[in-house]
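*Asks:* structure here, sequence nowhere to be found:
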């Protein structure tokens, strides 16, 4: 009887300990030159930690593989293109390049991962950058050559070539979103259905945080806090491009890393563009890539380019702080900082 009573007490103690355990596991890292945060709900802490370790290791691998200015598969491929030579890429990189090529076509070339030469000319291909403007002659030459992923061709056996030696690939415009899709697929494959992946503000939600949706903040482009919160639905991904992430100020003018391929100069159309991609296998990549034509194309074309990517929920912060937003997204936001002016995005 005493033994039975002892077993009951021990079992009850374990049950209470389990009830008291934190169902949320969260870990941060630093990859792709930005902060990464992975949150998993409802798993034993040890299991969640193991999955997060796999994800962070894979992101480190992708960062080393896709780096635009440190030695990587991308820099080696660019070196071959610059010498009018063919290079080789594995199946993963080829799939990524083909996806980027499709997105470039959808955006009328405003999302253009082949303009790494322009990004270098503006000084953004380095870990730290100073306020310098490029030589006008250099810009003119690069613009005349019109590098594009349309110039890139794929052959048998992983051979990749470019008809244009000015092609210099920089996948920073959608690599973070692409990585979101990859890591979300890993979690689903391993039956992890409630998680939040955040790579530098590109966020993808799986399931819920217990009985509540995953709720995120939308960064204000000119203040250090969030301007609104949004509850994400299962499978949705959100991305933002802004002139406050990588930039310098010279002579009172702000220059960001968001280069307009048409002018060769940083786009100065707005402060920030946010898009919410519906659930799909490419939700992360779409939420990242689509922000570029929305930002660069300007407020008047934002809805058009969003629709090209199947997106109906868009938010624009104009240069004067005014907010333009689609009704579908406005109905879901909770404002923390009320915009000075709020307009419907047509």
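*Replies:* Ah, there it is. Small disclaimer: the values here were computed from a predicted structure and weren't measured.
*Asks:* CA only for contacts and neighbour counts going forward, please
*Replies:* OK.
*Asks:* three-state assignment of residue 40?
*Replies:* strand (DSSP: H, G, I helix; E, B strand; the rest coil).
*Asks:* what sits closest to it if chain neighbours are left out?
*Replies:* residue 195 (4.3 Å; Cα to Cα, 6 or more residues apart in numbering).
*Asks:* how close does that neighbour sit to residue 52?
*Replies:* According to Cα to Cα, to the nearest Å, residue 195 stands 10 Å off from residue 52.
*Asks:* between those two, which contacts overlap?
*Replies:* Taking Cα atoms under 8 Å, 6 or more residues apart in numbering as the contact rule, residue 195 and residue 52 both touch residue 38.
*Asks:* returning to that earlier point: could you measure from the residue nearest to residue 40 over to residue 180?
*Replies:* Residue 195 sits 12 Å away from residue 180, going by Cα to Cα.
*Asks:* between these two, tell me which one has more neighbours.
*Replies:* Between residue 195 and residue 180, counted using other Cα atoms under 10 Å, the more crowded position is residue 180 (28 against 25).
*Asks:* quickly find the element holding that one.
*Replies:* If you go by DSSP states H and E, residue 180 is part of helix 175-189.
*Asks:* got another one to weigh against that:
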């Protein structure tokens, strides 16, 4: 599972590559917690880093008790790493790996069931544009990329024949793939779900102010009195430029873009697949979603990317407390009015 490093975060006026780490200071090493500046009398910022989803994840909390802040950060990381271990497509001990290997999984974990149920909802909402069974397409493209080429039309047709979310059955006793050769990926939802669980764990320690980054962002409270947490949305074609800086309002923010994993330098073929074509969608370069939960924001960002700008804006208008920022491959942008922005 690879992190989609598509959003940078801002601390004060210094935009950062990872949440809360200034351009002029290195991020803390994974496994460490750094005691930071005093945001207000008695309240300090504590920043921790750890490894999950194949990258560095981060948690910042503002609190008046160092020990409670450290425990909250550790609890948050524990929850995120638990989801990584459960839903990785690479680890042989994960339930997703076992499902893909065997075609069935008995006694699925309740967290896995929760996420799978959300993917069914997203697939239904998007008319199949969101489909976790696209993993055979990913396998064909990565196999071809190792030989500096693209998969043949026949290889794409063969993989595409295995893609259909309706051929996945889910209940609390068993998850089953109904066609030999099918496989799933939860890379479009797992990190969002992880950030939800991590925030819940942080709040259990009495933390009111926090910003969490598992590859998707979520916030609670404020960075400092009268100062919001902020995240910057990366320009899809220039990694040192921001399309927008969003003020966090307690919702989660997730971005899907065509530039994180590419199979051709023109971004036409990338890691996001349209189940209807067996290849990457051609219109959009990035989709950023603000939604009540990380799970919802993460999944919607992929679904709306596949659906394209017109359908994405229509769907966003129908959903409660959901806002979007779209950027197409020519740089044209669309943004719903509920996003709170500040100059980049």
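*Replies:* Sure thing, it's come through. Source: prediction; values computed, not measured.
*Asks:* distance of the counterpart of the residue nearest to residue 40 of structure 1 in structure 2 from residue 281 of structure 2?
*Replies:* Using TM-score structural alignment, the partner of residue 195 of structure 1 in structure 2 is residue 210. Per Cα to Cα, residue 210 of structure 2 is found 35 Å from residue 281 of structure 2.
*Asks:* residue contacts, the aligned residue in structure 1 for residue 63 of structure 2?
*Replies:* For residue 63 of structure 2, the aligned position in structure 1 is residue 42, judged by TM-score structural alignment. Listed by Cα under 8 Å, 6+ apart, the contact set of residue 42 of structure 1 reads 23-24, 194, 210.
*Asks:* try it again with 7 Å
*Replies:* Residue 42 of structure 1 makes contact with 23-24, according to Cα atoms under 7 Å, 6 or more residues apart in numbering.
*Asks:* next one: residue 237 of structure 1
*Replies:* Counting by Cα under 7 Å, 6+ apart, residue 237 of structure 1 has contacts 203-205, 276-278, 283-284, 287.
*Asks:* which residue in structure 2 lines up with it?
*Replies:* For residue 237 of structure 1, the residue aligned by TM-score structural alignment is residue 252.
*Asks:* what's the closest non-adjacent residue to the aligned residue in structure 1 for residue 109 of structure 2?
*Replies:* Taking TM-score structural alignment as the criterion, the aligned counterpart of residue 109 of structure 2 in structure 1 is residue 90. Among residues not flanking residue 90 of structure 1 along the chain, residue 158 sits closest, at 6.0 Å (Cα to Cα, 6+ apart).
*Asks:* if I look at that neighbour, how far off is residue 41 of structure 1?
*Replies:* Distance from residue 158 of structure 1 to residue 41 of structure 1, by Cα to Cα: 40 Å.
*Asks:* the more surrounded of these two?
*Replies:* residue 41 (22 against 14).
*Asks:* the longest helix that structure 1 contains: which residues count as buried?
*Replies:* Counting by DSSP state H, the longest helix found in structure 1 is helix 45-66. The neighbour-count check on helix 45-66 of structure 1 (16 or more other Cα atoms under 10 Å) flags 45, 48-49, 51-52, 55-56, 59, 62-66 as buried.
*Asks:* next structured bit after that helix?
*Replies:* helix 73-82.
*Asks:* that next one to helix 45-66, inter-axis angle?
*Replies:* Angle of helix 73-82 of structure 1 versus helix 45-66, following axes from the mean of the first three to the mean of the last three Cα atoms, to 10 degrees, is 10 degrees.
*Asks:* contact partners of helix 73-82 of structure 1?
*Replies:* Taking Cα under 7 Å, 6+ apart as the rule, helix 73-82 of structure 1 contacts 65-69, 86-87, 161-162, 165-169.
*Asks:* contact partners for the counterpart of residue 305 of structure 2 in structure 1?
*Replies:* With TM-score structural alignment as the criterion, residue 305 of structure 2 lines up with residue 295 in structure 1. Going by Cα under 7 Å, 6+ apart, residue 295 of structure 1 touches 241, 269-270, 272-273.
*Asks:* most widely separated two among these?
*Replies:* Maximum pairwise distance in the contacts of residue 295 of structure 1, criterion Cα to Cα, is 11.7 Å, between 241 and 269.
*Asks:* and these two? Which one has more around it.
*Replies:* Using other Cα under 10 Å as the criterion, residue 241 of structure 1 and residue 269 rank with residue 241 on top: 29 against 17.
*Asks:* would JSON lines of the buried residues of helix 45-66 of structure 1 with distance to residue 35 of structure 1 be doable?
*Replies:* Output for the buried residues of helix 45-66 of structure 1, formatted as JSON lines (distance: Cα to Cα, whole Å):
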{"residue": "45", "distance to residue 35 of structure 1": "22"}
{"residue": "48", "distance to residue 35 of structure 1": "19"}
{"residue": "49", "distance to residue 35 of structure 1": "18"}
{"residue": "51", "distance to residue 35 of structure 1": "18"}
{"residue": "52", "distance to residue 35 of structure 1": "14"}
{"residue": "55", "distance to residue 35 of structure 1": "14"}
{"residue": "56", "distance to residue 35 of structure 1": "11"}
{"residue": "59", "distance to residue 35 of structure 1": "12"}
{"residue": "62", "distance to residue 35 of structure 1": "15"}
{"residue": "63", "distance to residue 35 of structure 1": "13"}
{"residue": "64", "distance to residue 35 of structure 1": "16"}
{"residue": "65", "distance to residue 35 of structure 1": "18"}
{"residue": "66", "distance to residue 35 of structure 1": "17"}
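*Asks:* okay, and which of the contacts of residue 295 of structure 1 map to strands?
*Replies:* 241, 272-273 (DSSP state E).
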